[in-house]
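How does the following fold in three dimensions:
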Amino acid sequence: MDSRPQDNERLAIAFGDLRAAGLRRVAEPDPDEPRRRAYRRLRNRSVAPAVAVALLGLAGAVTLAGRGVPTPPPAGTGDATSGFPSAWPGTGSAVPTPTWSPSPASTPTTGTPTPSTPATPSPEPTSRTPRPSAPPTAPPTAPSATSTAYVDLSVSAPRAVTLVPGGGAYTGWLDFTVTNGGTRAYDSNDLVVVLPVEATVDLDGTGLGGCFHQGQDDDTKTMFCTGDRRIPVGGSRSYRIGVRVDIAPGGQTRTLTSFALTVRANVQGSFPTDRTPADNTVRTDLTLPAD
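Modelled structure (predicted):
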C-alpha cells in the first residue's frame, strides 16, 4: 500500500497544530516573557564591563610585575585623590562587585621598603642675608627714677638799661649771662623774649635765633628764639643783644618795664623742668631819656 497519503495527512495535522499553537501565543502572550528579556539585557550589560575590567587588571598585573598592586576603589565611586572616575560602571542596579586579587607574579618576594625622602631644611641665614637693624634709641627727655642728674640754668642781666635817642628812635645794648648750674646734659639754650610792642631786638652774632612771633596784646609781644649750643656743666656764657624802641625822642624821660628774657634747656625739642625755675627769667627796664 502507498504510504504517501498518510504521511501527507500527518504533515498537515502537524502544521495545523503548529499554527494553532502560534495563534494561541499571539492571543495569550506569556506574562513573564518581558521580565526575562529585561533580565537577559541587564546581565549582558553588567557582565561585559566586568570582563573588560578583569582583562585590564590582568594586563596591569603583568606590566607591574615585582610591584605591589593597590586595592581598587569600591564600585560606583571615583578616586577622591586623583579626580578621575572609577572604572566600575554605575548602573543603578545591584551588581556584585568583583573582588580584586593581585596576581602571584605581582607580589614582591624580596626587597627593602624605600625610605621616604626627608624634607629639605630651610637654608641658614648667611652673611649675605640682610638683617633688619634695630631702630636708634632716642635719649629720654627725663632722667630715670634712679638718676640724680638735673637741669639748672639761670640768667642774669642789668636791672635797667638806658637807651640813646637818635634817628627817630631809641637804641642801645643789653648784656646778659647764662649759667649752667645743673648736672644733666642738654642740647641748646632756648630764649623766650617778652618786650614792649614798640621794641625789637637784634641777635646777630650771638648764636641765638631765629625768632618766631608767638603772640601780642596791646602792650607786649612774645618771641621764641632757637638756642645757642649748650653750656658745659658749671660754666657760663655772656651775650650782647641790640635793642631798639620805635618812639620819637623828645619830651620827658620814660621807662618801659615790660622787657624780660627767659632761658630754658632744650632736649630734642622738649624742655625739662628746671631745678630752680625762678632764676630762669630776668626783667630789665628800658629807660628813654628826655631829649
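
all contacts plus neighbour counts: C-alpha atoms, from now on.
Fine.

So the residue lying closest to residue 260 once chain neighbours are set aside, which state does it fall into?
Excluding its sequence neighbours, the residue lying closest to residue 260 (Cα to Cα, 6 or more residues apart in numbering) is residue 283, at 4.3 Å. Secondary structure for residue 283, judged by DSSP: H, G, I helix; E, B strand; the rest coil, is strand.

my read: residue 283 touches residue 195, true?
No - assessed by Cα atoms under 8 Å, residue 283 is found out of contact with residue 195, at 9.9 Å.

about what we covered before: near the residue nearest to residue 260, how many other residues are there?
Applying other Cα atoms under 10 Å, we find 18 residues neighbouring residue 283.

Then residue 12?
Around residue 12 there are 12 residues (other Cα under 10 Å).

C-terminal to the helix or strand encompassing it, which secondary structure element comes first?
Using DSSP states H and E, residue 12 sits within helix 4-27. Going down the chain from helix 4-27, the next helix or strand is helix 33-63, by DSSP H and E.

Now the second one, please; I'll put the structures next to each other:
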Amino acid sequence: EMEVTAFISGTGSGNIRACYGEVIQLVSGGGTDYVWKPATYLDDPYSATPLANPIESIVYVVTVSGACGITDSTSVTIERFPPLEAKFTIDTTSGCSPLEVTFHDQSFGVREYYWDFGDGSPVDYWLSQDTVTSDTTFTHTFYNTTNDPTDTAQTYEIELLIKNINDCTDTLRRYVTVFPEVTANFDLIDMADTIGCHPLTLDFRNQSNNEDYYLWEFGDGGSSGNENPTHTFDNFGTIDSVYSVELVTTSSYFCRDTAWQDITVHSYLE
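Now for the predicted structure:
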C-alpha cells in the first residue's frame, strides 16, 4: 500500500487561500508517476511538483502510481481571492517646474490606496468606499528642487500600492520629469533711467535664472537676442512716449518666463 501525499509548498497543508495572480507550488509524493486533474492552469500536470496559477477557486486531484500498478489519489484545494489591479493614468510625463499633473485612478478591487509621489510629500492614504472600481481624478504639483547651475532635470518615481480586504496587494509605478523653472527678470544699470529725455540710451542688465536664450522687445519695433543689450529710445512727438520693454527668457528645455518694464521718454526739444 502506498502512502500518497499532496500539499501546498511552504505550508504543509492541502488547502490555501491565495491572492489573484499568486503562483502556487503543488507537491505530491509516494509514487513514481503523477497525473493532476484538471490540467487547467498547471505548467505540467504530469509533474510531482507542478506550478498552479488558477484564476478561480479550484480543487486539484492527483493520481499517483507506484510499483506493481498500485494507484491512489488525493487532492488539494486553492481558494482564489478576487482580482485587483493598480491602474492610473497621468496627463503628462514631463514639463517645467512647477508642474501640475492630473491623475486619473482606474484601479479596481481596492480597499486601501497608498500614493507615494516620490517628492518627499507625505504618503497619501485613501480608504475606498467601493471595492469594485474607482474613477477618481486629482492633481499633484511637482517642483524641480535640484538648485543645480547646470539646469538638471529631476525625475520622480510615483508609486501606487493598493490592498483589498484580503490584504492582497498590487503596485504600479510611473515617472514624471520636471525641468528647472525659468524666472525672467531684469533691471537697468541706473534704475533712475526709466524716465528720461529723447534720445534715451539705456543699458539693460539680465537678472534671470535658469535661462539659455533671450528675446528683448523694446516696444518701439526694436529687439535683441543679447543677454545685456543697450538700446536707444526716441520721441519726436510733443508728448511723452511710454515703451513697454519685454524680456522673454527660454531654457534648453523650452521652459520660459516673461518680465516687463515701462520706459517713459520725454518729447524731443529743438
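
Fetch the TM-score of the aligned pair.
Overlay of the two chains. TM-score (TM-score structural alignment, normalised by the length of structure 2): 0.29; 97 aligned residues with a Cα RMSD of 3.3 Å.

Would you mark the buried spots in the helix holding residue 12 of structure 1?
Across helix 4-27 of structure 1, burial judged by 16 or more other Cα atoms under 10 Å covers no residue at all.

if we can go back for a sec, anything in contact with each of residue 283 and residue 195 of structure 1?
258, 259, 260 (Cα atoms under 8 Å, 6 or more residues apart in numbering).

Which one of the residues you listed sits in the busiest neighbourhood?
residue 259 (20 neighbours).

How about it: what's its closest non-neighbour residue?
Spatial nearest neighbour of residue 259 of structure 1, chain neighbours left out: residue 195 (4.3 Å); criterion: Cα to Cα, 6+ apart.

Around that neighbour, count how many other residues there are.
Residue 195 of structure 1, neighbours per other Cα under 10 Å, totals 25.

That one contacts residue 224, doesn't it?
No - using Cα under 8 Å, residue 195 of structure 1 makes no contact with residue 224, being 11.7 Å away.

intersection of neighbour lists for those two?
In contact with both residue 195 of structure 1 and residue 224: no residue, using Cα under 8 Å, 6+ apart.

May I have the residues that are in contact with residue 161 of structure 2?
Taking Cα under 8 Å, 6+ apart as the test, what residue 161 of structure 2 contacts is 86, 113, 114, 115, 169, 170, 171, 172.

Quick check: which element contains the spatially closest residue to it that is not a sequence neighbour?
The shortest distance from residue 161 of structure 2 to any non-neighbouring residue, by Cα to Cα, 6+ apart, is to residue 171 (4.5 Å). For residue 171 of structure 2, the element it lies in under DSSP H and E is strand 169-179.

before we move on, what SS does residue 239 of structure 1 have?
Under three-state DSSP, residue 239 of structure 1 comes out as strand.

now it: how far from residue 49 of structure 1?
As for residue 239 of structure 1, its distance to residue 49 of structure 1 is 111 Å (criterion: Cα to Cα, to the nearest Å).

Closest one of the shared contacts of residue 283 and residue 195 of structure 1 to residue 61 of structure 1?
residue 260 (107.2 Å; Cα to Cα).

mind checking which helix or strand the closest one is in?
Using DSSP H and E, residue 260 of structure 1 falls in strand 254-266.

before we move on, what about residue 126 of structure 2?
Residue 126 of structure 2 belongs to strand 124-127, assigned by DSSP H and E.

could you say what helices and strands that strand packs with?
Other helices and strands packing on strand 124-127 of structure 2, by 3 or more Cα pairs under 8 Å, 6 or more residues apart in numbering; DSSP states H and E, are strand 112-116.

by contact count, what packs against the strand it packs on?
Short answer (3+ Cα pairs under 8 Å, 6+ apart): strand 112-116 of structure 2 packs on strand 124-127, strand 154-163.

Now render those strands as CSV, adding distance to residue 90 of structure 2.
Formatted as CSV, those follow (distance: least, Cα to Cα, whole Å):
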stretch, distance to residue 90 of structure 2
strand 124-127, 17
strand 154-163, 10
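
right, so those strands: which one is the most enclosed?
Among those, strand 154-163 has the highest mean neighbour count (mean count of other Cα atoms under 10 Å), at a mean of 19.

and which of the shared contacts of residue 283 and residue 195 of structure 1 is nearest residue 162 of structure 1?
For these, the nearest to residue 162 of structure 1 is residue 259 (12.7 Å; Cα to Cα).

That closest one touches residue 287, doesn't it?
No - using Cα under 8 Å, residue 259 of structure 1 is not in contact with residue 287, being 10.9 Å away.

Thank you, goodbye.
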